[in-house]
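S.K.: I would like to see how this sequence folds:
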Amino acid sequence: MSKKVAVILSGCGVYDGAEIQESVITLLRLDQRGAQVQCFAPNVAQMHVINHLSGEEMPESRNVLTESARIARGNVEDVRTLAVEHFDALILPGGFGVAKNLSNFAVEGANCSVQPDVLAAAQAFAQAGKPIGLICISPALAVKIFGAGVTATLGSSEDPAAAALVSMGGVHEECAVEDVIEDQAHKLVTTPAYMLAQSIAEAASGINKLVDRVLELAQPH
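M.R.: Below you'll find the model as predicted:
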């Protein structure tokens, strides 16, 4: 029986939403491994909209769920409808949308809060003992999901995001771009991806390993 995986997206585009390459690599690997996938996103306004050509903020508003549909080819649902009992695992790709739309980590750092619907969904997987994969900047939310003592990676311990994770009560482990860090007690798998990657192939090397491990940990229901 194929395993069912929920993927939470945070918009469309590295600077204000989900990192497109990380998201596509994740979805591709899940499909290659025969998993059934459903994408989700919160039905909220983006923190802001960034011109990805110039890096400048644009005077407009966009919706995270609507933008995530660009990556999911329209097949994305409101995260508040995510029922943990229908899935075997959860994965969050990275991108600044994680720190801007799924949480306010980009502004508040260690004092951040997670968007309520996203937090409820992720905590449901944690409480059910189902594996979670957090990619790139997503591990910054690990303590909010699992509580103090959880181990994760953001790549280099010199990264300010790693310091924030530690100050929240998490344990940070350094990790090469092609590898993963697993917290066995929490069934959490993390990988740096574009926190360290210099190419799409480098990002894929760790993400593929994360997806494979999350599927190994998942118990089909």
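
S.K.: alpha carbons only for contacts and neighbour counts from here, please
M.R.: Noted.

S.K.: just the helices in this protein please.
M.R.: Secondary structure of the chain by DSSP state H: the helices cover 20-32, 64-71, 96-100, 105-108, 116-127, 142-146, 160-167, 200-217.

S.K.: another sequence for comparison is provided below:
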Amino acid sequence: MFHVRVARLLPTLLGGRALHRTQGHPAARVAVVLSGCGVYDGSEIHEASAILVHLSRAGANVKIFAPDTSQMHVIDHSKGQPTQESRNVLVESARIARGDITALSSLNVQDHDAVIFPGGFGAAKNLSSFAVDGESCGINSDVERVLKDFNKSKKPIGLCCIAPVLAAKVIPGVEITVGQEEEHGGKWPYAGTAKSIGALGGKHCAKDVHEVHVDKRHSVVTTPAFMCNAPLHKIFDGIGAMVTGVLKLTEKKS
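M.R.: All right, here's what the predicted structure looks like:
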């Protein structure tokens, strides 16, 4: 019976339900939207973790969401190949959230000051169909609703890596970055994405991995992250700049 009691207590012992809560002073309320767990079929874990670390350091109160829907497919990350498994985006995202996660259908713009989307292929496979359909892609209905609601409410939206394509599709004329527009000897292996931004309805602004682009008109902050073949600490710093930009726009930065 001991192992049963330990299993039941683990979420409490590990602090899963309190990890994303900051007590004692007013703080920005930030929603983070995940797309699974793993770069090739979900959220890029390093990006998601970096966002959460930077938000924690800034004293933000964070709530994590994900669509309660099936993944497009499941990738064996050791081989880079699809498997025959079927997984749920919300269930997989809960791994990153340490169990403290809510269905995206429950995200209400009135409850939050900002929203942030990490990258990873899940943004292009589970939050949209960009990975398959390119510029004619569809967007998950709740993702579209959330982006439109935050845009209409003039509340900031942060996106990194491939996730900015979501904003380009949903917010006409938005200015975003996914990095550089040429590969530069393989440093920017996904540079072709920049050429899709205009066709999606947005405007691309070339930036380096440590930089952000702030579209003040639409309150959208973007950074390239793993669109660049760069050391992890540089990607971490760029994501930190994105989080800082989002929090500045909330006017509640700690």
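
S.K.: one step back: out of the helices of the first structure, which one sits most buried?
M.R.: Across the helices of the first structure, the average number of neighbours (mean count of other C-alpha atoms under 10 Å) peaks for helix 96-100, which reaches a mean of 27.

S.K.: what span of the second structure is that helix aligned with?
M.R.: Counting by TM-score structural alignment, helix 96-100 of the first structure pairs with residues 121-125 of the second structure.

S.K.: circling back: need the helices of the first structure in JSON lines (columns: distance to Ala41 of the first structure).
M.R.: Shown next, in JSON lines, are those (distance: least, C-alpha to C-alpha, whole Å):
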{"stretch": "helix 20-32", "distance to Ala41 of the first structure": "13"}
{"stretch": "helix 64-71", "distance to Ala41 of the first structure": "5"}
{"stretch": "helix 96-100", "distance to Ala41 of the first structure": "11"}
{"stretch": "helix 105-108", "distance to Ala41 of the first structure": "17"}
{"stretch": "helix 116-127", "distance to Ala41 of the first structure": "8"}
{"stretch": "helix 142-146", "distance to Ala41 of the first structure": "17"}
{"stretch": "helix 160-167", "distance to Ala41 of the first structure": "23"}
{"stretch": "helix 200-217", "distance to Ala41 of the first structure": "19"}
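
S.K.: among those, which comes closest to Val189 of the first structure?
M.R.: Evaluated over these, closeness to Val189 of the first structure peaks at helix 200-217, with 6.3 Å, by C-alpha to C-alpha.

S.K.: report the inter-axis angle for the closest one versus helix 20-32.
M.R.: Helix 200-217 of the first structure runs at 40 degrees relative to helix 20-32, counting by axes from the mean of the first three to the mean of the last three C-alpha atoms, to 10 degrees.

S.K.: which residues are contacting helix 200-217 of the first structure?
M.R.: The contact list for helix 200-217 of the first structure, computed with C-alpha atoms under 8 Å, 6 or more residues apart in numbering, reads 3, 21-22, 25-26, 29-30, 33, 89, 130-133, 135, 177-180, 187, 189-194, 197.

S.K.: identify the residue of the first structure aligned to Lys79 of the second structure.
M.R.: With TM-score structural alignment as the criterion, the equivalent of Lys79 of the second structure in the first structure is Ser54.

S.K.: actually Val243 of the second structure, sorry about that
M.R.: Using TM-score structural alignment, Val243 of the second structure lines up with Val211 in the first structure.

S.K.: thought Ala124 of the second structure was touching Cys161?
M.R.: No. Using C-alpha atoms under 8 Å, Ala124 of the second structure makes no contact with Cys161, being 10.5 Å away.

S.K.: return the distance of Leu165 of the first structure relative to Gly155 of the first structure.
M.R.: The gap separating Leu165 of the first structure from Gly155 of the first structure is 12 Å, by C-alpha to C-alpha, to the nearest Å.
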